Each structure stands twice: as structure tokens, then as C-alpha cells.
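> Sequence isn't available, so here's the structure alone:
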């Protein structure tokens, strides 16, 4: 009953083999690189080998991908992977693993599902948010992921959060992602006078400055603090819009930027409290992921296993 879980992000791919108990038996992460298709094939080949698990031992594959996606056709068009437009992700993985069923959902949806299955959020309606290179989201109602007809339900990164803000790579203007994603926060901070104290690290050939920005915000550097406050305000708007529509009980926040911990969560909770009006919105709880970087992989495994 071992399944393969794959997590497709804007800058990294992760894969894991997972047992029905939720035990991860092997795990790999790789930077996307200039050819994401080659990266996908490489990570599958590296993990599905004798000594980790053979192809014959797999009963299913679950994939969580940054979106948008088309779950019916099995294609993905991640905003932050420009060379993948209507990329046949399900077909590609199925060709790599003939005869093994392949299931696809959004990365935010599967992060939420992972939290439901193996984390601490197991009642009512749950909204999961991935704050990273982009902003992903997903909903789980009483253990069932709400995917929508195309698989894009809960895609809160592309809710419009205000007027007069920058164009989003999705083609719209003022999306939450243009304010609250890691690269957007860094871009705004640099444009408003932030001078990074340390040289950036690199992932997939791209500078990763969000950690440095978070460190400066934690130290009280004003422009860095404001960048996180702006992000928190935009995220709160998206959270409360979603909660008003779906009567959400809990919000769980994961992703690379969310690793900043209270540097993001404190202003986010404050912004949610400030913006909430109706009583059922004021009861909303916003918490960090209890599974860390494994939440999306465990959600992908749950999808493949058909678990609630």
C-alpha cells in the first residue's frame, strides 16, 4: 500500500514514499532548475528505485501542484513556472510509472488535507494557505477536500486585495500574491529603501531574500516590519473573504515564508482581528502548520490513499 507523494512548488520539487499509517519512508527535495520536466523525471527516478521502493510496490501517486491547474485534464500552469502552461503533469508521471494510478490536486488543498489527516486540525471547515514563492490555498470540509469542478477551489492567492497595486503574473491586478508572496514582499521592501544586511542565498539560481527580510523584521527594521504588515493585511482580506463564504473554523498557514513564525503570524492574527466584523468571523483561529514541510506531501499521500 505504499504511495508516492509529489509536491510541486515554484522553486522546489519534493517527493516522498508514504505508508498508509502516514509514515514517510523516504524523502527527496530538488531545486526546479531551468527544465522543470527534467527535474520531475529526475526526482521520480531517484526515489522509485530498489532500496527505496520499486515501481511494482507502488499502489498510487498523489501530486500537489502550485496552480492554476485542470484536474479533469490533468494539466497544470503554475504562475511561477512559466515554461509549464497546460503541462500534462498527470500523463507525464503516469508514463514514468505505468499502471500506477495518479491523482492531482492543488498544493494548498493538499497541505490542508495533510493537516487534517496527520496534523491537529480534525473538525469543521479548514482553510490551508501556502505562503511561499506564490500564495496557494485549499479547503477541507469534515475531512473531504473541496476541489471544485476544475480543481482550483480555494485559490486565495488570486483574490483581489486592494486598488492601485501591481499587475500579477496571472494577468489580473492587485492579487494577494502581488503583496504577500516572498518575492513580492522583498521587491516592495527593496523599492522602499531596504538594504539587505547579508548576501542572498540562492535556490534554483534565484536569490532567496525573504529569510533575510524576516530576520530584519524580527530585529525591528522598520521597512521589513512594514513589508510583513502589508502581507498580513492582504492575507487577512483573503482569509476573511473565504471565511465569510464558507464559514471556516480554522486557518493553517504553511510554506517557506510562513517559516518566519510569529514575524508573520502575529501581524496576520492582528489583521484578521481588526478586519473581522461578524461574530462567526471573529471566532476564526489562525495557526501555523503542525507538520512543517511535510504537510503537502502527507496530503498528497492521503489523496492517493483515498484517506479522510
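Alright, I've got the coordinates. Just so you know, these numbers come straight off a predicted model, no measurement behind them. Numbers count the residues shown, from 1 in each chain.

> okay, CA-based contacts and neighbour counts for the rest of this
OK.

> Geometric centre of this structure: which residue is closest?
Taking C-alpha atoms, centre = their mean, the centroid of the chain lies closest to residue 130, which sits 3.3 Å from it.

> secondary structure element for that one?
With the criterion set as DSSP states H and E, the secondary-structure element containing residue 130 is strand 125-131.

> Just after that strand, pick out the following helix or strand.
Tracing the chain C-terminally past strand 125-131 and defining elements by DSSP H and E, one meets strand 135-141 next.

> In addition, the following structure is provided for comparison:
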């Protein structure tokens, strides 16, 4: 086993996390800061640097050979910039050059957070062994990444699979991305909560976030349940459209909203039966993610290791397995 490490950053609208990652996917040193999402670009970068400072201060830093970044998007990996919808202070922000400067010139690889999550789930999680899958992060925003022909598919700029900004309601509400009726505008945690409140749901002492709405739905509140059912319908429409386009056989859903469990997954599976009607997508499965909050870090490390030819990292994700679990149990890939 190699003693080399890869440093990873997971940057989103709520938090900036960092870790040193072993070739097994295990995380060693960790650091975290809240994202000052409404602050200026330099202020957001200062939080990133604070995370990196903690990592570089570790005695283990001397073993780091590459750095991976999974960021809320859109990103442009071709030039190293990010323009996250939920971090308005970063528009075409030169994140890669800033991070490279902070880590002494080590190679830095940038991917969208959904691509990072997909790489992690394919390496060690719910999509392990699947040749063609969509992996989604449903949280403050909605992101996604694709596994095609047994490998993470990044696309030219690192945004392939960004399902959150597929429009599923032509007359829907405007989205911060500039379109309207996007999956994210309906199914993200803040939008689930805001719709419930607008429709008359009253928050209790636990607050008015998506988790509180899920708890109310679980207890039988019809307004809370309706908000989750609408979110599930938007997700199902986006998943079915993606499956029809590229013939995925599995959709993996993670992120904070997925923590609602069957409050989300039961209506999602029902809605998917209505949208995925063609013969070649009818057996599409939807399952919860397995990698939890570490998915972005593990996937960013795998992407960086692959880009820098670091041996061992993500090896399982590059090996096409014999079988993939579908709605009727394991089935041979390509069958």
C-alpha cells in the first residue's frame, strides 16, 4: 500500500470541507469552515485558505502529491474557474490558481460537486459495479454526475450530469441560473421548505428547514407531504429525461434532502414510474447514496488521483463489474 495522500476540498453553499485522503478512501486530517456564501469573492476564498492552512499544518502534508476540488457549479475545469449559483461572489473565479498558490504548486484538479459525488459512489458506494449511473446531490442546491461505460464522465468543463438545472416546468418560477422551472428550483432543501411555508405550513420550534418539513410530512401533515411530493416529481422528471438520453440503469440520490428517507423516496419511485415509460428505461432503479457527507471529499480525491496518475486511488471505480443491482435484483451489465 502506498503512503501517498491526496488533499481534497468540498465547496458548497453551506460549508467548505477539507481532508487528506488515503488510497483506500479513508480520510485522515479534516478541516471545515462555514461558507460565507453572500460575501465577496476574496472573503469566500479566505475561508478556503483557512481550511487549507489546517491541512498544510499537519505533519502528514509532506505525503500529499495532488489536490482535488469538488465545487458547487457551474465550474469550468478547462480554465480552472468556478461560478457557483449559490455563491454569487464567485463568478469566473480563478479557484484552481488560488488553491495551487496556497499549496505550493501541487497539481490541482477541479470537478463539479455532483461529479465528485458520482466518483465516490462509483468507487465505494451505491453505484459500485454499475457501468451507467446518475448520482445526485440534493441539498442547498441540486447537482449531479454521470458514470458512463464504467467511468465518471466529466464533460469538457467538468459539469456533465448537472441535472439541477434541467427545466421540468416550462411555466415555473425563475431560477437563479437564469432559466425557470429548474429541478433545483423545486427540489432543493430551501425550496421544499419555502413552498411548504407559502402553502400554509407552520414551522415549530425545530425551525423551518427541509428536515423540519420532512418530520411534519412523516407525522402526516398534508402540506408538508405535498411539498415533498412535488420535489419528488421534479426529481423523477429530471432523472427520467437523463435516463432516456444516455441509458443509465441506476440513479443514486444523496445530500441532506435524501435524509428524509421514504418521505422523499416513496413518491420519487411512484413518480418515476409515470415518467420512465420507454422499454429501455423502465427498469431504472433509484437508491439512497451510501457515502454520506464524505462523498464530495472522497470523489474529489479520486478525480485528482486519476488526473495525476496516482496509483491505487479509485481503482475500483475504473473496473467494470460483472453485475449491477436493478429493481429486480442483480443483472448483468449490458443485458
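Arrived safely, thanks for sending. A quick note: this is a predicted structure, and the numbers were derived from the prediction, not measured.

> Please work out the TM-score for the two chains.
For these two chains in superposition, a TM-score of 0.94 is obtained (TM-score structural alignment, normalised by the length of structure 1); 299 aligned residues with a C-alpha RMSD of 1.3 Å.

> hang on, the earlier thing: residue contacts, the residue nearest to the centre of structure 1?
With contacts defined as C-alpha atoms under 8 Å, 6 or more residues apart in numbering, residue 130 of structure 1 is in contact with 107, 108, 111, 136, 137, 253, 254, 255, 256, 258.

> which of those residues are buried?
With neighbours counted by 16 or more other C-alpha atoms under 10 Å, the contacts of residue 130 of structure 1 contain buried members at 107, 108, 111, 136, 137, 253, 254, 255, 256, 258.

> what's the counterpart of the fifth one in structure 2?
Read it as residue 137 of structure 1. Residue 137 of structure 1 maps onto residue 144 in structure 2 when the alignment is built from TM-score structural alignment.

> pretty sure its match is touching residue 162, no?
Yes. Contact criterion C-alpha atoms under 8 Å: residue 144 of structure 2 and residue 162 qualify, at 4.8 Å.

> Please, which helix or strand holds the residue found closest to residue 272 of structure 1 once you drop the neighbours it is linked to in the chain?
For residue 272 of structure 1, the nearest residue in space outside its immediate sequence neighbours is residue 236; the separation is 5.0 Å by C-alpha to C-alpha, 6 or more residues apart in numbering. Using DSSP H and E, the secondary-structure element containing residue 236 of structure 1 is helix 222-246.

> for that helix, packing partners?
Secondary structure elements in contact with helix 222-246 of structure 1, counted by 3 or more C-alpha pairs under 8 Å, 6 or more residues apart in numbering; DSSP states H and E, are helix 177-180, helix 182-191, helix 210-219, helix 262-275, helix 279-282.

> For residue 85 of structure 1, which of those is the nearest?
Put simply, out of those the one that sits nearest residue 85 of structure 1 is helix 177-180, at 18.8 Å, with distance taken as C-alpha to C-alpha.

> Average separation of the closest one from the aligned part of structure 2, please.
Here helix 177-180 of structure 1 is compared with structure 2 after superposition; its mean distance to the aligned residues, by mean C-alpha distance after the TM-score superposition for structure 1, is 0.6 Å.

> Give the aligned range of that helix in structure 2.
The aligned range for helix 177-180 of structure 1 in structure 2 is 184-187, by TM-score structural alignment.

> Among the helices and strands packed on helix 222-246 of structure 1, show me which one is buried the most.
Each of these was assessed for mean neighbour count using mean count of other C-alpha atoms under 10 Å. The highest is helix 177-180, with a mean of 29.

> now for it, which elements pack on it?
Counting by 3+ C-alpha pairs under 8 Å, 6+ apart, helix 177-180 of structure 1 packs on helix 182-191, helix 222-246.

> Dump those helices into JSON lines; add distance to residue 296 of structure 1 as well.
Below are those laid out as JSON lines (distance: least, C-alpha to C-alpha, whole Å):
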{"stretch": "helix 182-191", "distance to residue 296 of structure 1": "18"}
{"stretch": "helix 222-246", "distance to residue 296 of structure 1": "19"}
